[in-house]
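A.B. asks: Any chance you can model this:
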Amino acid sequence: MKKAMASVKKSPAKDAKGGASPSEHIDARIKELGDWRGETLARIRGIIKQADPDVVEEWKWRGVPVWEHDGIICTGETYKAVVKMTFAKGASLDDPAGLFNSSLEGNTRRAIDIHESDKINEKALKALIKGAVALNTAKRSAKKKKS
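C.D. replies: Sure thing, here's the model as predicted:
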């Protein structure tokens, strides 16, 4: 059952340290960065929300924003020179626009390294996100049918 709302579903989990929700941690990370990386992380977060209104935000591995829908869609890591979006099952996704430019050698993950001067192809990124959600929901449905 799809909801038409544009807000992100909040994870019910609270971080044991400080009690902040994953979404609040992501808000704080964006503010803390205070530069192009924060702006880029906020922008890709918005694109993810637009592509999948039912996305759930998580905060894992001691500080990594994670977006999930029936499994991990992608992560948003920030480094000194790059914001990295890693798609958990990226190797299984169609990428006709060629957005994947990192972690290309593996059999599972694929990543997009976004540098300060890079333009984001929102249409292609939304398609990747929707493809990742479809892959996750299909795998979940297949597991339910086996049970």
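A.B. asks: Going by C-alpha atoms from here, please, whenever you check contacts or count neighbours.
C.D. replies: Noted.
A.B. asks: Which parts of the chain are strands?
C.D. replies: Counting by DSSP state E, one finds strands in the chain at the ranges 56-60, 64-68, 72-78, 83-87, 110-114.
A.B. asks: Another for comparison:
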Amino acid sequence: MTTDWREERADEIRTLILRAEPDIAEEIKWRKPSNPGGVPTFSLDGLVCTLETYKDKIKVTFGQGASLPDPAKVFNASLTAGTRRAVDIKESDTLDADAFVDLIRAAVALNRG
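C.D. replies: Just a heads-up that it's a prediction; the model follows:
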């Protein structure tokens, strides 16, 4: 992760994920030379989402996002992917925290299916 605005936003996302599901587990996966810090992944009865930092955004990818209800239209990336959906958050973006928490809860419910 970084030490600029993206770190603060990533911490906000972590807080929302834990607010939604306090028992969720965070692990770092997929470490490689080009990304030595790896990718934070959040799981509870299966993968819920990943949290990646890019130069201009934070990306939260839901592995089963296409199967989740999103009435508030939080998903704004990977909308044509067969299974996954993502939320791209740029520095000036506002995230609907309650709708995001609902997505996390729906992903866990789907995992528990």
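A.B. asks: Overlay them and tell me the TM-score.
C.D. replies: After superposition, the two chains reach a TM-score of 0.93 (TM-score structural alignment, normalised by the length of structure 2), with 107 aligned residues with a C-alpha RMSD of 0.6 Å.
A.B. asks: re the thing from before, and of the strands of structure 1, who's closest to Asn136 of structure 1?
C.D. replies: Nearest of the strands of structure 1 to Asn136 of structure 1, taken as C-alpha to C-alpha: strand 72-78 at 7.8 Å.
A.B. asks: mean deviation of the closest one from structure 2?
C.D. replies: For strand 72-78 of structure 1, the mean deviation from structure 2 after alignment is 0.3 Å (mean C-alpha distance after the TM-score superposition for structure 1).
A.B. asks: quick check: that strand aligns to which part of structure 2?
C.D. replies: Aligning strand 72-78 of structure 1 against structure 2 (TM-score structural alignment) gives residues 47-53.
A.B. asks: How far away from the center of its chain is the matching stretch?
C.D. replies: Its chain's C-alpha centre and that of stretch 47-53 of structure 2 lie 4 Å apart, by C-alpha atoms, centre = their mean, to the nearest Å.
A.B. asks: Val74 of structure 2 pairs with which position in structure 1?
C.D. replies: So Val74 of structure 2 corresponds to Leu99, using TM-score structural alignment.
A.B. asks: Just give the number of residues close to its match.
C.D. replies: Residues lying near Leu99 of structure 1 (other C-alpha atoms under 10 Å) number 17.
A.B. asks: Nearest residue to it in space, ignoring adjacent ones along the chain?
C.D. replies: Spatially, and ignoring its direct neighbours in sequence, Leu99 of structure 1 is nearest to Ile112 (6.2 Å; C-alpha to C-alpha, 6 or more residues apart in numbering).
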